[in-house]
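Undergrad: What shape does this take:
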Amino acid sequence: MKRVIAIIRQEKLEDVKSALVSAGCEGMTVNEVKGRGKQLGIKESYRGSNYCIDLIPKTRIELVIKKEDLEEVLKTIQESARTGEIGDGKIFVSPVEEVVRIRTGENGREAV
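TA: Take a look at the predicted model:
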C-alpha cells in the first residue's frame, strides 16, 4: 500500500476530488494548509508599501491506496491539478506498512 500526499492550489480541490472519485478513489482526507516552495511567497504592493506573503494557502489531500493503483492516481492528480503556473504543488508518495479499519477490525488491503 502507498500513502499519497498532494499539496495543490485551493481552487483546484473540486477538480482533483472529482477526478479521483471518477478514478475510483473515494476515501481521502483534505486539510487547508499554508506553505511555500521555490516560489518563496508572493511579493505585493499595497498603498505604496511592498510586502511579502511568504506562506501561501494550499490544500493537502491525503490518500492510502493499493500499490497497483499508484500510477493511475498520480496521473489523475497531475492532470486535474495542473495550471502550468508556479505554485501548482507537489505529490509525495511513501509506503504504508499496515492499515486497520477500526469498525470491523479488517486489516491490510481489505481495510483500504
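Undergrad: going forward, measure contacts between C-alpha atoms and count neighbours the same way
TA: OK.
Undergrad: May I see the buried residues of the helix or strand containing Glu71?
TA: With elements taken from DSSP states H and E, the one containing Glu71 is helix 70-81. Of the residues in helix 70-81, those scored as buried under the neighbour-count criterion (16 or more other CA atoms under 10 Å) are Leu70, Val73, Leu74, Thr76, Ile77, Gln78, Ser80, Ala81.
Undergrad: Also this sequence, please, to line up against the first:
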Amino acid sequence: MKEIEFIINSEKLEALKHVLDQCSASGITVDFVMGYGHQRGLKQVYTREERRGVNLLPKISVRTVVPDDHVDSIIDAVVDRLGTSSFGDGKIFVRAVEQAVRIRTNERGVEAL
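TA: This next block holds a predicted model:
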C-alpha cells in the first residue's frame, strides 16, 4: 500500500476529488496548510519604509492510501487533469504504508481501505 499526498491550490480541490473518485480511491483526508515552493511566496508592503516578505501561501494537502498497483494511474490522471505547466501547480509525494486496520471490523491491509 502507498499513501499519496497532493499539495495543491484550494481551487483545484474539486477537480482532484473528481479524479480520485474516477480512480477508485477509497477515501481522502484534507488539511489546510501553508507553504511555498519555487515561487517563494508573495511580497506585501506594510509601510512605505518597510517591506516584508510573506512567503507562506495557503495550500491544501490531500492524502489517500491506495494499493501499490493504483499509484501510477492516479498520478498520471492527476497530472493530466490538474497540471498547467505553471509554478504553483503543486507537488505529489508517495510514501510506503506498512499496515492499515479498519477499527470497526479489524480488517487489515488492502481490505481495510
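Undergrad: Give me the TM-score for this pair.
TA: The TM-score (TM-score structural alignment, normalised by the length of structure 1) is 0.89; 112 aligned residues with a CA RMSD of 1.7 Å.
Undergrad: coming back round to it: okay, the buried residues of helix 70-81 of structure 1 in a markdown table with distance to Lys2 of structure 1 next?
TA: Written out in a markdown table, the entries for the buried residues of helix 70-81 of structure 1 read as follows (distance: CA to CA, whole Å):
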| residue | distance to Lys2 of structure 1 |
| --- | --- |
| Leu70 | 7 |
| Val73 | 11 |
| Leu74 | 11 |
| Thr76 | 16 |
| Ile77 | 15 |
| Gln78 | 17 |
| Ser80 | 20 |
| Ala81 | 20 |
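Undergrad: And those residues, which is closest to Val33 of structure 1?
TA: Minimum separation from Val33 of structure 1 among these (CA to CA) is found for Ala81, which lies at 16.2 Å.
Undergrad: Spit out the contact partners of that closest one.
TA: Each residue near Ala81 of structure 1 by CA atoms under 8 Å, 6 or more residues apart in numbering is listed here: Ile8, Arg9, Lys12, Leu13, Asp15, Val16, Asp88.
Undergrad: Among these, which are located in strands?
TA: Assigned to strands by DSSP state E, the following of the contacts of Ala81 of structure 1 qualify: Ile8.
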